[in-house]
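Student: turn this into a model:
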Amino acid sequence: MKLTCAILDDYQGAALRMADWGKLADRVDVRTYRGHFGSEDEVAAAVSDCDIVVIMRERTPFRGTLLRRLPKLKLLVTSGMRNASVDVAAAAELGIAVCGTGSRSEPPAELTWALILGLLRHVPQEHASLRGNGPWQSTVGGDVHGKTLGVLGLGKIGTKVAAVGRAFGMDVVAWSRNLTKERAEAEGVRLASSMEELLEASDVVTIHLVLSDRTRGLLGEAELRRMRPGAILVNTSRAAIVDEPALLRALTDGWIAGAALDVFEQEPLPGDHPFRTLPNVLALPHLGYVTEANYRTYFREAVEDIEAFLAGAPIRTLTP
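Tutor: Below is the predicted model:
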């Protein structure tokens, strides 16, 4: 008998055209879901008959409670090699293999700059005005040349973001708990002595840290108040790194000039959420990794993961 595979959260209906799923046709029946399931009950009802589930990043959590409701599940494939919303330990206990895929660091770095420039140059407002035959020029944009870019996290993505800042003529300063002066200097940036120093010195603060117990809530009220009133905060990393209520107060009370956001505590973002309407927020629906190159990598390697699993030799396995 064929196995059954479900691909979840295929918002754009892109999964099946981004890889050769025909390689599995004689062994696996594949179906996709474009809509998002908002509850664990909905997920369980949709995939309870599945032997394999393919998920996109952290769009749908697979906690232990959900995994225990899926007795047929043998293989869970996630895009990327890290997914904080999957209980890998519970999967191991239940005999469910969890495998990942490669991921490119260029797309989120590129989107970070789209957000920075879009917010500073008021691109959404001016575009809407032009489309609606409104005023011809109604805003005065901010500059990046000669300003200070603060990069929280100088990993693969942060390094690329910093390099563009340097190309724009910015003074780039970076900080993370394990970042050394030698590593920072190798990338042509200054090491801040503390996160507080970076926040106080920067005109643009951009976050590129991994979410962990140490970084969850890293930027709260005290930290946001250290930022310059004219500064902007950019988050294309993980929403939980910034305390959401504190950020909302910072934006509404003018502690900072604005925020550009691609990640949120709840996704999809509720229709009545203030981030959808605040005039000093530029928000996107978590598009950082959503590019053709990344999608082709994700789904091609998802097919490879399934083939390897069927052959009895799983690859790219995630362990607790």
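Student: can we go C-alpha only for contacts and neighbour counts from here?
Tutor: OK.
Student: quick one: contacts of stretch 169-179?
Tutor: The contact list for stretch 169-179, computed with C-alpha atoms under 8 Å, 6 or more residues apart in numbering, reads 144-154, 162, 165-166, 184, 189-195, 198, 202, 209.
Student: restricted to buried residues, select those residues in PyMOL.
Tutor: Buried residues within the contacts of stretch 169-179, by 16 or more other C-alpha atoms under 10 Å, are selected in PyMOL with:
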select buried, resi 144+147+148+149+150+151+152+153+154+162+165+166+184+189+190+191+192+195+198+202+209
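Student: which of the contacts of stretch 169-179 fall in helices?
Tutor: Among the contacts of stretch 169-179, DSSP state H puts Ala162, Gly165, Arg166, Ala184, Met195, Leu198 in helices.
Student: I have a second one here; can you model it like the first so I can compare?
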Amino acid sequence: MIEPFRTNLPLLRDVARVRMYTDCTMDEETILTRSADADAVMVIGFHVPDAMLDRFCGFDGGPGHVRCFAFGGTGVASYIDLARTREHGVRVCNIVHYGDHAVAEHTFALLLELAREVGRLNAEVRAGDWTGADGYALHGKTIGLVGFGGIGQAVARIANGFGMKVAVWNSHVDPMAAAGLGVDLIDDMGDLMERSDIVSLHLPLLAETAGIVTIRELDQMRPGTLFLNTARAEIVEPGALTARLLRGDVRAALDVYEREPLPLDDPLRRVPGIVLTPHVAWRNDEAYVGLTRQVVQSIRSFFAGGDFNVAN
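Tutor: Below is the predicted model:
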């Protein structure tokens, strides 16, 4: 994202002095040192645990200096304690709709891998195996979406193109958007999962959505259901998805996990037929441009007294 950031930095001309490093480090001490005396910090790719937050902002009685964190993503609650920053008057910003199409396309890449196993078949043909495999038809199947914001709506449009039926858990759904995409609204999440051939999660991680998908709903998925998560692992009750998948009657493709990077001993790795990608659904050139611009706009707004993309 270095070049997209450089392209957008002129937005801060005559607003703020910028200190930018172009190497990659996740080391907390290095990040703290490089952010010395900064009023605002852009947070991309690293977590800000409470001890680090204390030193950034002086919550521990030290000489804190940061008054604004501009987060380059939508799941900021899993990176920074929003309640704590709000209590101390420190602004946290996130970004919106920067990767709607990227995540929707990756969702279908995962679904198609479950349906047609192209990766496995490619490896087999290269090894001289011409056995092949039967595919799983998407046309006419029902995909149930838990979450219907920008990403969920983009997924629905792609699903319509495949001739699929789209059902949506009816929580805070824009009725005009639902009507325009011809979706079936279902009030109970468990009922949605029971009716769907494919279940795909597209909720943001907020205080009210953390753990909202429980074992009760997951238990209602029928054997043979395909399950996708390109949203956040934390919207699922801790341990519930692993327990459900280890029963072996539901196939899944995941891009997000309770612990990232996914540990080598994580039981998810033992789930038969699971497809795993390393939290990359949002990553493409178009998303990088939108992400970096919004992060810089958040900083500019903070210094100018505005409220652009405030998350807390």
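Student: on that earlier part again, let's have the ones in helices among the contacts of stretch 169-179 of the first structure in a markdown table, adding distance to Pro61 of the first structure.
Tutor: Formatted as a markdown table, these follow (distance: C-alpha to C-alpha, whole Å):
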| residue | distance to Pro61 of the first structure |
| --- | --- |
| Ala162 | 31 |
| Gly165 | 34 |
| Arg166 | 37 |
| Ala184 | 35 |
| Met195 | 31 |
| Leu198 | 33 |
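Student: pull the most distant pair out of the residues you listed.
Tutor: Between any two of those, the greatest separation by C-alpha to C-alpha is 19.9 Å, found for Arg166 and Met195.
Student: quick one: contacts for Asp134 of the second structure?
Tutor: Contacts of Asp134 of the second structure by C-alpha under 8 Å, 6+ apart are Arg116.
Student: ok so, going back, list just the nearest of the ones in helices among the contacts of stretch 169-179 of the first structure to Ile7 of the first structure.
Tutor: When those are compared for distance to Ile7 of the first structure (C-alpha to C-alpha), Ala162 comes out closest, at 35.2 Å.
Student: map that closest one across to the second structure for me.
Tutor: In the second structure, the residue matched to Ala162 of the first structure (TM-score structural alignment) is Ala156.
Student: please say which position in the second structure Leu287 of the first structure maps to.
Tutor: Counting by TM-score structural alignment, Leu287 of the first structure lines up with Val280 in the second structure.
Student: just give me the neighbour total for the nearest residue to its match once chain neighbours are set aside.
Tutor: Of all residues not flanking Val280 of the second structure in the chain, Asp255 sits nearest, at 6.8 Å (C-alpha to C-alpha, 6 or more residues apart in numbering). Neighbourhood size, Asp255 of the second structure [other C-alpha atoms under 10 Å]: 22.
Student: what's the counterpart of Asp255 of the second structure in the first structure?
Tutor: Under the alignment (TM-score structural alignment), Asp255 of the second structure pairs with Asp262 in the first structure.
Student: please apply the same query to Asp219 of the second structure.
Tutor: In the first structure, Asp219 of the second structure lines up with Arg225, judged by TM-score structural alignment.
Student: wasn't that match part of a helix?
Tutor: Yes. Counting by DSSP: H, G, I helix; E, B strand; the rest coil, Arg225 of the first structure is part of a helix.
Student: that one touches Trp255, doesn't it?
Tutor: Yes. The criterion here is C-alpha atoms under 8 Å, and Arg225 of the first structure meets it with Trp255 at 6.0 Å.
Student: what about the helices in the stretch 201-320 of the first structure?
Tutor: 221-226, 244-252, 292-310 (DSSP state H, counting those that start in this stretch).
Student: of all these, which one comes closest to Val43 of the first structure?
Tutor: Between Val43 of the first structure and the helices of the stretch 201-320 of the first structure, the tightest spacing by C-alpha to C-alpha is seen for helix 292-310, at 19.9 Å.
Student: show me the contact partners of that closest one.
Tutor: Residues outside helix 292-310 of the first structure that contact it (C-alpha under 8 Å, 6+ apart) are 15, 18-21, 23-24, 54, 75, 77-80, 99-104, 107, 314-316.
Student: which of the residues you listed count as buried?
Tutor: Buried residues within the contacts of helix 292-310 of the first structure, counting neighbours by 16+ other C-alpha under 10 Å: 15, 18-19, 21, 24, 54, 75, 77-80, 99-104, 107, 314-316.
Student: in strands only, show me those.
Tutor: Using DSSP state E, the subset of those located in strands is Val54, Leu75, Val77, Thr78, Cys99.
Student: alignment lookup: the third one to the second structure.
Tutor: In the second structure, Val77 of the first structure lines up with Ala70, judged by TM-score structural alignment.
Student: check contacts around that match.
Tutor: Residues in contact with Ala70 of the second structure (C-alpha under 8 Å, 6+ apart) are Ala40, Val41, Met42, Val43, Val92, Cys93, Asn94, Val295, Val296, Ser298, Ile299.
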